[in-house]
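In: the sequence and its predicted three-dimensional model are supplied below.
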Amino acid sequence: MTTTEPDTTDSLLAGIVTAAELSHEHFPDLTEFVPGIIFEGFGIVAGPPKLGKSWLTLGIALAVAGGGRALGQIECAQRPVLLLALEDSQRRLQSRITTLWGTEIPPYKLHLLTQVGPNLLVPTISAWLQQYPNGLVVLDTLGRARRQRRNGEDPYLADYAAGVELKQCVDAFPGSALLGVHHTRKAHSDDFIDALSGTQGLAGSADYVLVLKRPRNSTEATLQLTGRDAPEGEYALTVQAGAWLLNGRDLNAASDAAQTLRERGNLGDRSADILNVVNARTREGLITTAADISAKIGITQNDAGTYLRRLADAERIAKVSRGTYMGVSETS
């Protein structure tokens, strides 16, 4: 009697679909817990230590759980939230919630945990999502929760595996989200994703990454966003007594404010002031001369002309004719 080996070809290729078949599929839109900022899936919010990331994520958790306004402006649909505040005590959480929420009873849909048993992070998140499958989990912090690398383990692969485990956990519950808080490194990088502490493994496993930047002793900050399905953007924020607020009435206004902050940082205060004057006059349909700048800023016409020429050489403004300038955005 002869036996034949089972043909595994069909089972190996069972998941194939044609492009034509895929074009007929209908997928639900991604759930947005904070529209334009926090999406379903696995996300990371990162920033330097002691910058206010925990205050930021607590404010978001309160807004989502209460169906309020995140960052003071962005309306959120009410959803259950689990905050794994693994670096905080209940006393500290109570104080911070009172600071942000006031004396009224805080949202009952915000669930808090300050301790998770060894190797029980993923089971704990899964158990909660089984009860609240459309919920948001905030993990503060990733470094406190994840297992340590083993001796000889490849750092990138270890970070990637840790991130994939968390992503698979949340992906098992469509419509849910996991936002992990992480640190950035001290070294400067032009690409804000490179600023994440550790290897690129965590960032590579995440669906989107948010990076918070704020100069020390400043109330102004930016929040940069990039991801596979998330719209890339940079938004200006301000912080007041622990509360993070959008700098503008909406994300578009906050994006413009972030651009102004970036230009100010690149140009220096005097050049930024002159650029703002040129742009403001351009919006009014006016050209700008050195005399206009001298009258507005209080510097000599010679110095004003030097600044204007430098801004034009840097393509920050456009030279209309000899000695006259307009804002680039208005002429492009």
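Out: Everything's here; your move.
In: please make it C-alpha for all contacts and neighbour counts, starting now.
Out: Noted.
In: if you count contacts, what does whichever strand or helix holds residue 309 end up packed against?
Out: Residue 309 is part of helix 301-313 when elements are defined by DSSP states H and E. When contacts are defined as 3 or more CA pairs under 8 Å, 6 or more residues apart in numbering; DSSP states H and E, helix 301-313 packs onto helix 269-283, helix 290-297, strand 317-321.
In: select, out of the ones you listed, the one closest to residue 233.
Out: Of all the helices and strands packed on helix 301-313, it is helix 269-283 that lies closest to residue 233, at 21.6 Å by CA to CA.
In: quick check: buried residues in the closest one?
Out: By 16 or more other CA atoms under 10 Å, the buried positions in helix 269-283 come out as 271-282.
In: give me the distance between the spatially most central residue of the chain and residue 180.
Out: With distances taken as CA atoms, centre = their mean, the residue of the chain nearest its centroid is residue 210 (2.6 Å). Relative to residue 180, residue 210 is positioned 10 Å away (criterion: CA to CA, to the nearest Å).
In: ok, residue 236 next?
Out: Look at residue 236 and residue 180: by CA to CA, they are 21 Å apart.
In: my assumption is that residue 44 lies in a helix; please confirm.
Out: No: counting by DSSP: H, G, I helix; E, B strand; the rest coil, one finds residue 44 to be strand, located in no helix.
In: this is the other structure I want to compare:
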Amino acid sequence: MGILFKDLMQKVFPTAIWVVEKLITNGLTLVLGASKIGKSWFVLQLAIDIDNGSHFLGELAVQKLGIIYFALEDTEARIQRRLTKLGIVVFNDAWLETTWEKEIIKLKTYLQDKPKYKVVIIDTLQKFAKISDLNAYGEVVKALGLLKSIADELGIAIIAIHHTRKGVESGTGDWMDGGLGSMGINGTADCTITLTRKRESSEGFLRATGRDIEDIHWALNWDKKLCIWTKTGNAPKNKLLSVDQQIIIDILQQSAPESLETSDIAKKAGKSEQNTINILKRMGNMGFVTKTSRGLWSANKLTNSLSLGENELVNLALIGDKIPVVTIGNNENTNQGAK
């Protein structure tokens, strides 16, 4: 059943709920990440901030809303210990569930009986949806489709945690292809958020893309002692590169000022020509490489970043060819070197 454009423009739709500014609105959001990097702490922190209407990750405005947290891999005792560790003693209407034995479709009736709750966090998707094979496209799409339809019909936000496959934590491959059963996930979710953090490191990154948000790549800090995530700024541009993309950038930079044919790049990188073409096209869209009129590839000048500490970066950029401009932290002053 369709509708005329002129009639469509006369309809009044509910205003979108911005649960977290710039990041999460109503609909279905997936939070992806490797095991034991702090995903559950991330969404517990999110649940607390939504319940209190405080700032998520230390700076993002959050709308105070009723929140239901399905902590299906935890017990009430563990959640109590975590809340105590976080120092949270004042709550509003946040609701906890540690089991869910019903079919997904029953969530709609469950939520209709709790109309003040506008945000649902599910930890994890596999436990809640009882998906037997997360790489089975049809099974994943069916489960996510049901969750999305419930979110859309009720005008709420559903946020589900899911595990990434091996390799995403280390940066290999495309981060959007990181979720188990990712083809079904990326095609169904309204927003996909990926958390990455190397083992024993406090430095993490959040990447997000979606239908209602701008693409995001933020640097995060994981405080192991306090078990809190904070946003430390925008990630340096070269951190956007996967391992495969960095290999190709290195090849192109080493050949500069000469440009290279795709076949030469593929041979040096030890990859198939078709795979190399796909990587180059994606990097071109990101602004890292340029294809000349003769079909040759060259690397664009990039901003290099050196870490001086948790909250201090030195960014080096070239103005023209000879004048280095150094920016420390958020200081807007620049020091120009000799020409």
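Out: Done, it's in. A quick note: this is a predicted structure, and the numbers were derived from the prediction, not measured.
In: re the thing from before, tell me the counterpart of the residue nearest to the centre of structure 1 in structure 2.
Out: Using TM-score structural alignment, the equivalent of residue 210 of structure 1 in structure 2 is residue 193.
In: so who does that match touch?
Out: Residue 193 of structure 2 is in contact with 29-32, 206-209, counting by CA atoms under 8 Å, 6 or more residues apart in numbering.
In: can we see that at 7 Å?
Out: 30-32, 206-209 (CA atoms under 7 Å, 6 or more residues apart in numbering).
In: so what touches the helix holding residue 309 of structure 1?
Out: 271, 290-291, 293-294, 317-319.
In: among those, which two are most distant?
Out: Farthest-apart pair in these is 294 and 318; separation 18.5 Å (CA to CA).
In: looking at the two, which one has more neighbours?
Out: Between residue 294 of structure 1 and residue 318, counted using other CA atoms under 10 Å, residue 318 has the larger neighbour count: 22 against 17.
In: didn't the more buried one look like it was pressed against residue 329?
Out: No: applying CA atoms under 7 Å, one finds residue 318 of structure 1 not in contact with residue 329, separated by 9.1 Å.
In: helix, strand or coil for the equivalent of residue 87 of structure 1 over in structure 2?
Out: Superposed on structure 2 with TM-score structural alignment, residue 87 of structure 1 falls opposite residue 73. Look at residue 73 of structure 2: counting by three-state DSSP, its state is coil.
In: show the contacting residues for residue 73 of structure 2.
Out: By CA under 7 Å, 6+ apart, the residues touching residue 73 of structure 2 are residue 123.
In: from the contacts of residue 193 of structure 2, which is closest to residue 141 of structure 2?
Out: Using CA to CA, residue 30 comes nearest to residue 141 of structure 2 of the contacts of residue 193 of structure 2, at 12.9 Å.
In: count of residues packed around the equivalent of the closest one over in structure 1?
Out: Superposed on structure 1 with TM-score structural alignment, residue 30 of structure 2 falls opposite residue 44. Neighbour count for residue 44 of structure 1, taken as other CA under 10 Å: 27.
In: residue 44 of structure 1 contacts residue 179, doesn't it?
Out: Yes: contact criterion CA under 7 Å: residue 44 of structure 1 and residue 179 qualify, at 5.5 Å.
In: next, work out how far apart residue 102 of structure 1 and residue 96 of structure 1 are.
Out: Using CA to CA, residue 102 of structure 1 is found at 10 Å from residue 96 of structure 1.
In: higher neighbour count, those two?
Out: Taking neighbours as other CA under 10 Å, residue 102 of structure 1 and residue 96 compare with residue 96 leading, 18 against 11.
In: now that one: closest residue in space that isn't a chain neighbour?
Out: In space, residue 96 of structure 1 comes closest to residue 55 once its chain neighbours are excluded; the distance is 7.7 Å by CA to CA, 6 or more residues apart in numbering.
In: hang on, that neighbour packs against residue 242?
Out: Yes: the pair residue 55 of structure 1 / residue 242 is scored as a contact, 6.0 Å apart, by CA under 7 Å.
In: of the two, which one has the most company?
Out: Between residue 55 of structure 1 and residue 242, counting by other CA under 10 Å, residue 55 is the more crowded of the two (20 against 17).
In: just give me the match in structure 2 for the more buried one.
Out: Counting by TM-score structural alignment, residue 55 of structure 1 lines up with residue 41 in structure 2.
In: coming back round to it: mutual contacts of residue 210 and residue 180 of structure 1, please.
Out: 44-45.
In: in stretch 50-58 of structure 2, what's buried?
Out: Using 16+ other CA under 10 Å as the test for burial, stretch 50-58 of structure 2 gives 50-57.
In: give the helix, strand or coil label for the nearest residue to residue 243 of structure 2 once chain neighbours are set aside.
Out: Nearest non-adjacent residue to residue 243 of structure 2, counting by CA to CA, 6+ apart: residue 172, 5.1 Å away. Classification of residue 172 of structure 2 using three-state DSSP returns coil.
In: next one: residue 172 of structure 2 from residue 58 of structure 2, what distance?
Out: Look at residue 172 of structure 2 and residue 58 of structure 2: by CA to CA, they are 29 Å apart.
In: residue contacts, residue 26 of structure 2?
Out: The contact partners of residue 26 of structure 2, taken as CA under 7 Å, 6+ apart, are 16-18, 155-157.
In: so which of these are in helices?
Out: Assigned to helices by DSSP state H, none of the contacts of residue 26 of structure 2 qualify.
In: farthest pair in those?
Out: 18 and 155 (11.4 Å).
In: tell me which of those two has more neighbours.
Out: Remark: of residue 18 of structure 2 and residue 155, residue 155 carries more neighbours, 18 against 15, as counted by other CA under 10 Å.
In: many thanks, we can stop here.
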